[in-house]
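Trainee: Quick one, structure for this:
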Amino acid sequence: MEHTPAPYGPRAVYGYAMYIGANMVFLLYAIWAMVPDEVLHDYFGLTYWPSKYWAIAIPIWALTALATFAFLIYPAINMSITPDIDDIRTVTDKYALQRTETIPGGIPAVSDIPITEVCRELYLRKQ
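Mentor: Below is the predicted model:
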């Protein structure tokens, strides 16, 4: 079968099952977090539930881990795989399109602008 993002039978069934499952898990979490232990014990007969501390601690820990990853670890990984500023890969690569000669007054072909020309235009003073 061809890989496609379009919906098809099994994907629709699994997606619907995950949707229902996620809603049920969230509903159970909300009941456990908000309903007092006495009510859970007296009306539902449930005698053991984890401490309510975990209803707050787990989401906070998860968000802290996500923020640490997003603001520290992910940028550090990207910076570690980025070539140095004086590396030749920073200037050009094997896919660079070299500038070709054009007819005077014509539209130039698509090409990469050399870094020397970019620096000349941006940073050197006009005379």
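Trainee: make it CA atoms for all contacts and neighbour counts henceforth
Mentor: Will do.
Trainee: Look up how far P59 lies from A33.
Mentor: 12 Å (Cα to Cα, to the nearest Å).
Trainee: now the strands: where do they sit in this structure?
Mentor: Listed from the start of the chain, the chain has no strands (DSSP state E) to report.
Trainee: just the helices in it please.
Mentor: Taking DSSP state H as the criterion, the chain contains helices spanning 9-34, 37-44, 53-68, 74-81, 88-91, 115-123.
Trainee: contacting residues for W32?
Mentor: For W32, the set of contacting residues under the criterion of Cα atoms under 8 Å, 6 or more residues apart in numbering consists of 49, 52, 55.
Trainee: let's see this one next to it:
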Amino acid sequence: MTNQNSPSPTPKRAIYGFVLYLSAHLAFLIYVLWAFLPDELLRAAGFTYYPNKHWAITFPFTLFLGFLLAFPIYMILSYFKSAPLNSLDTITDNYAKDLKTFPIVEGQISPIADLNISHINRNLYLDYKL
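Mentor: Got it, this is the predicted structure:
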């Protein structure tokens, strides 16, 4: 029995991936043909309803602009959601786990816990020399 959440390739995923690969190439080919063939040739082939040709430029430009603006928008939203630097929430919160609350067993790796801000400052800035 295989794990359903495993990212390893299965025959079903391989088939879906191959169909998606072929579909993407077919969609791109149709897009290029629609963008570059004249309207008379498309009508002669039997295609009477299709988008206006200006969308051949507008659609990719809009996608590019969306991807270009996504990163700055994400940074701005992250900036507005973060606490100010003088807030105590930047130091600790109710969910912080202190290392002193865990029993230390000889020979084992320490558990995951938050480090105290005084410990960080002592290690980073105490031995600092100009």
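Trainee: Could you get me the TM-score between them?
Mentor: Here the TM-score for the pair of chains, by TM-score structural alignment, normalised by the length of structure 1, is 0.70; 112 aligned residues with a Cα RMSD of 2.8 Å.
Trainee: aligned partner of L37 of structure 2 in structure 1?
Mentor: Structural alignment places L37 of structure 2 opposite V35 in structure 1 (criterion: TM-score structural alignment).
Trainee: So what's the residue count around its match?
Mentor: When neighbours are counted by other Cα atoms under 10 Å, V35 of structure 1 registers 11.
Trainee: if we can go back for a sec, any chance of a markdown table for the helices of structure 1, columns distance to L97 of structure 1?
Mentor: Below are the helices of structure 1 laid out as a markdown table (distance: least, Cα to Cα, whole Å):
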| stretch | distance to L97 of structure 1 |
| --- | --- |
| helix 9-34 | 42 |
| helix 37-44 | 69 |
| helix 53-68 | 39 |
| helix 74-81 | 24 |
| helix 88-91 | 12 |
| helix 115-123 | 13 |
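Trainee: Mind checking those helices for the one nearest to H3 of structure 1?
Mentor: The minimum distance between H3 of structure 1 and the helices of structure 1 falls on helix 9-34, with 11.7 Å, by Cα to Cα.
Trainee: how about that closest one: buried residues?
Mentor: Neighbour-count burial for helix 9-34 of structure 1, with 16 or more other Cα atoms under 10 Å as criterion, is recorded at 32-33.
Trainee: roughly how far is it from the heart of the chain?
Mentor: Computed by Cα atoms, centre = their mean, to the nearest Å, the separation of helix 9-34 of structure 1 from the middle of its chain amounts to 23 Å.
Trainee: Give me the aligned partner of P7 of structure 1 over in structure 2.
Mentor: By TM-score structural alignment, P7 of structure 1 lines up with P9 in structure 2.
Trainee: OK, contacts around the match of L37 of structure 2?
Mentor: For V35 of structure 1, no contacting residues are found, by Cα under 8 Å, 6+ apart.
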